[in-house]
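*Asks:* for reference, the sequence and a predicted model appear below.
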Amino acid sequence: MVRTYKRKTERAKAPPDEMQRAATAVIDGRSIRSVAAETGINRNTLQRYMQRKEKGITTIAYGGTALAKRVFTPKMEKELADHIKKLSDQFHGLTAEKCRKLACEFAKRNSISVPINWENGLAGNDWFSAFLARHHLSWRIPEATSLGRSTAFNRTTVGEFFDNLANGMDRYKFPPNMIYNVDETGVGNWEHGTK
């Protein structure tokens, strides 16, 4: 089950520069209520921002909490995502469970404390879904690729195939209605779109 959070309120949605301008107006002597009404910022959000600003905290909204709950730094996450992509490119696709296990091992080897639900040796489902979204990855069940097929697919053999195809087309002058697609899925005539 993949969970996607949907906002239930418009609170804490103001951009940082707008919040700063509103805070400056309040510091200049205007009331929080009047500044909030003028700028369209939620009054409670602006009041909380002013209280945090007095304590020296300049972040807005709840982003600080979300960042604090992150397991890996952005650099470490990118390293993990690049490793998973590299494995996939080398025909070693990982299942979701193996990716979650890899993330947990990565955290342990780097002495990073993990959430309680990672104690079983697997990263959490929610973390995994968010990780895929943050790095624009999609997950599919990997299919086995034979060694012969994966090693035969290279620049030389593909170039040789298309050279042979061009030579055959030039030599025999096939009309379009005589060009067929023949593969594992069946035989189809390209011009008439039949199979």
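*Replies:* Everything's here; your move. Numbering: from 1, shown residues only.
*Asks:* going by C-alpha atoms from here, please, whenever you check contacts or count neighbours.
*Replies:* Noted.
*Asks:* longest single helix anywhere in the protein?
*Replies:* helix 155-172 (DSSP state H).
*Asks:* and the nearest residue to Y49 once chain neighbours are set aside, how far is that from R21?
*Replies:* Computed as CA to CA, 6 or more residues apart in numbering, the closest residue to Y49 that is not its neighbour in sequence is I60, at 6.6 Å. Noted for I60: a distance of 13 Å to R21, by CA to CA, to the nearest Å.
*Asks:* please identify which of these two sits among more neighbours.
*Replies:* Remark: of I60 and R21, I60 carries more neighbours, 20 against 13, as counted by other CA atoms under 10 Å.
*Asks:* hang on, the more buried one packs against Q51?
*Replies:* No - using CA atoms under 8 Å, I60 makes no contact with Q51, being 11.3 Å away.
*Asks:* take this one as well and set it beside the first:
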Amino acid sequence: MVRNYKRKSNRGNYGNNNLSLALKLLNEGKPLNTVSKEYGIPARTLRRHRDHKVQNPGRLQFGRHRQIFPEEVEKELKQHITEMERRMFGLTSKNLRRLAFDVAQKAGYDHPFNKETRMAGEDWLKSFLERNGLSLRQPQSTSMARIVGFNRPKVDQFFDLLRSIFANADYDSPKIWNMDEAALTTVQKPSKIMAEKGIRQVGKVTSAERGELVTFICAMNAAGGYLPPLYVFPRKRMVDVLMKGSPPGSVGYVTESGWSDG
């Protein structure tokens, strides 16, 4: 006959607050076993924290990883990261790892960071990003002219002009349009294919090796209406076959550069 015995555990659901209160009672002279039963904390755990045999007495730590910086320091790091991103000078992962090492060194925090590379580890970076709701993103290239032109006086000037236009005329949603243009490549990017090992070069048929960009212009109003797209091809003469497969009503034009010039 086989019997299944369940091992009784003395471990209760306690947090840092209960642990701190239990240690306070121990320091006041209350018996260890009494405090252990009252707060549901194992006597061995209380003894280790009381005798300072842990790195942070009175504070729970699960796993081998520990938080290097206090919460207020991590909040300052997060604020610095978001401010740099908004100023178009976002930090890379290596920038942040070097910054974490410098902060830990100058503030005198006990840390396991690499002193040869003078950077925090990738495991610290991953944990820091998860704790603070951050992630690595691929930024879009933004010219210096656009950054300099996007400032408070220019934005205020734009909205003042827009407000005066709406005050002089009654524009409803079908009369408010937005137009934008994008570039389309004429060469598709081939996907990975199966090939024999050891071959130095593998090819796949495309329309060309180096494609040219075709300008694609769209317009849509605030009511949800839209105009058929307009294509600008980098050619001298327009050929009807270029519009094959385009949406109904599309329009095609040509310029030598392929850019919209009028």
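*Replies:* That came through, no problem. Because the structure is predicted, anything quoted here is derived from the model rather than measured.
*Asks:* which bit of the second structure covers the longest helix of the first structure?
*Replies:* Aligned by TM-score structural alignment, helix 155-172 of the first structure corresponds to residues 152-169 of the second structure.
*Asks:* give me the distance from that stretch to the chain's centre.
*Replies:* Taking CA atoms, centre = their mean, to the nearest Å, one finds the center of stretch 152-169 of the second structure at 33 Å from the center of the full chain.
*Asks:* stretch 143-155 of the second structure now?
*Replies:* Counting by CA atoms, centre = their mean, stretch 143-155 of the second structure comes out at 24 Å from the chain centroid.
*Asks:* quick one: the helices in the stretch 101-250 of the second structure?
*Replies:* 122-131, 144-149, 152-168 (DSSP state H, counting those that start in this stretch).
*Asks:* all strands of the first structure, in order?
*Replies:* 180-183, 186-189 (DSSP state E).
*Asks:* distance to Q67 of the second structure added to the helices of the stretch 101-250 of the second structure, as CSV?
*Replies:* Listed next are those as CSV, based on distance: least, CA to CA, whole Å:
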stretch, distance to Q67 of the second structure
helix 122-131, 8
helix 144-149, 37
helix 152-168, 40
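*Asks:* next, format the ones you listed as TSV and append distance to M84 of the second structure and mean neighbour count.
*Replies:* Formatted as TSV, those follow (distance: least, CA to CA, whole Å; neighbours: other CA atoms under 10 Å):
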stretch	distance to M84 of the second structure	mean neighbour count
helix 122-131	16	14
helix 144-149	14	10
helix 152-168	18	11
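*Asks:* would you check that L132 of the first structure makes contact with S138?
*Replies:* Yes - assessed by CA under 8 Å, L132 of the first structure is found in contact with S138 at 6.4 Å.
*Asks:* quick revisit: and the helices of the stretch 101-250 of the second structure: which comes nearest K115 of the second structure?
*Replies:* Nearest to K115 of the second structure, of all the helices of the stretch 101-250 of the second structure, is helix 122-131, at 14.3 Å by CA to CA.
*Asks:* and that closest one against the first structure, how far off on average?
*Replies:* Once the two are superposed, helix 122-131 of the second structure sits an average of 1.9 Å from its aligned residues in the first structure (mean CA distance after the TM-score superposition for the first structure).
*Asks:* got the contact list for stretch 67-84 of the first structure?
*Replies:* Around stretch 67-84 of the first structure, the neighbours that count as contacts under CA atoms under 8 Å, 6 or more residues apart in numbering are G93, L94, C99, A103, A107, I112, S113, V114, P115, F131, H135.
*Asks:* ah, wrong one, I meant stretch 147-154 of the first structure
*Replies:* F91.
*Asks:* and if we set it to 10 Å?
*Replies:* For stretch 147-154 of the first structure, contacts defined as CA atoms under 10 Å, 6 or more residues apart in numbering pick out Q90, F91, T145, S146, T157, V158.
*Asks:* before we move on, what about stretch 169-184 of the first structure?
*Replies:* By CA under 10 Å, 6+ apart, the list of residues contacting stretch 169-184 of the first structure reads 163-165, 167-168, 187-195.
*Asks:* repeat the analysis, applying 8 Å as the threshold.
*Replies:* V187, G188, N189, W190, E191, H192.
*Asks:* run the chain-centre distance for it.
*Replies:* 41 Å.
*Asks:* same question, stretch 44-53 of the first structure
*Replies:* Using CA atoms, centre = their mean, the offset of stretch 44-53 of the first structure from its chain centre is 32 Å.
*Asks:* mind listing what's buried in it?
*Replies:* T45, L46, Q47, Y49, M50 (16 or more other CA atoms under 10 Å).
*Asks:* wait, what's in contact with the last one?
*Replies:* Counting by CA under 8 Å, 6+ apart, M50 of the first structure makes contact with A23.
*Asks:* aligned partner of it in the second structure?
*Replies:* Checking TM-score structural alignment: M50 of the first structure goes with L46.
*Asks:* from T215 of the second structure, how far off is that match?
*Replies:* 71 Å.
*Asks:* again with R44 of the second structure
*Replies:* 72 Å.
*Asks:* could you do Q61 of the second structure as well?
*Replies:* Taken as CA to CA, the span from Q61 of the second structure to T215 of the second structure is 57 Å.
*Asks:* quick one, which of the two is more surrounded?
*Replies:* Remark: of Q61 of the second structure and T215, T215 carries more neighbours, 21 against 13, as counted by other CA under 10 Å.
*Asks:* what residue in the first structure is paired with that one?
*Replies:* For T215 of the second structure, no residue is aligned by TM-score structural alignment.
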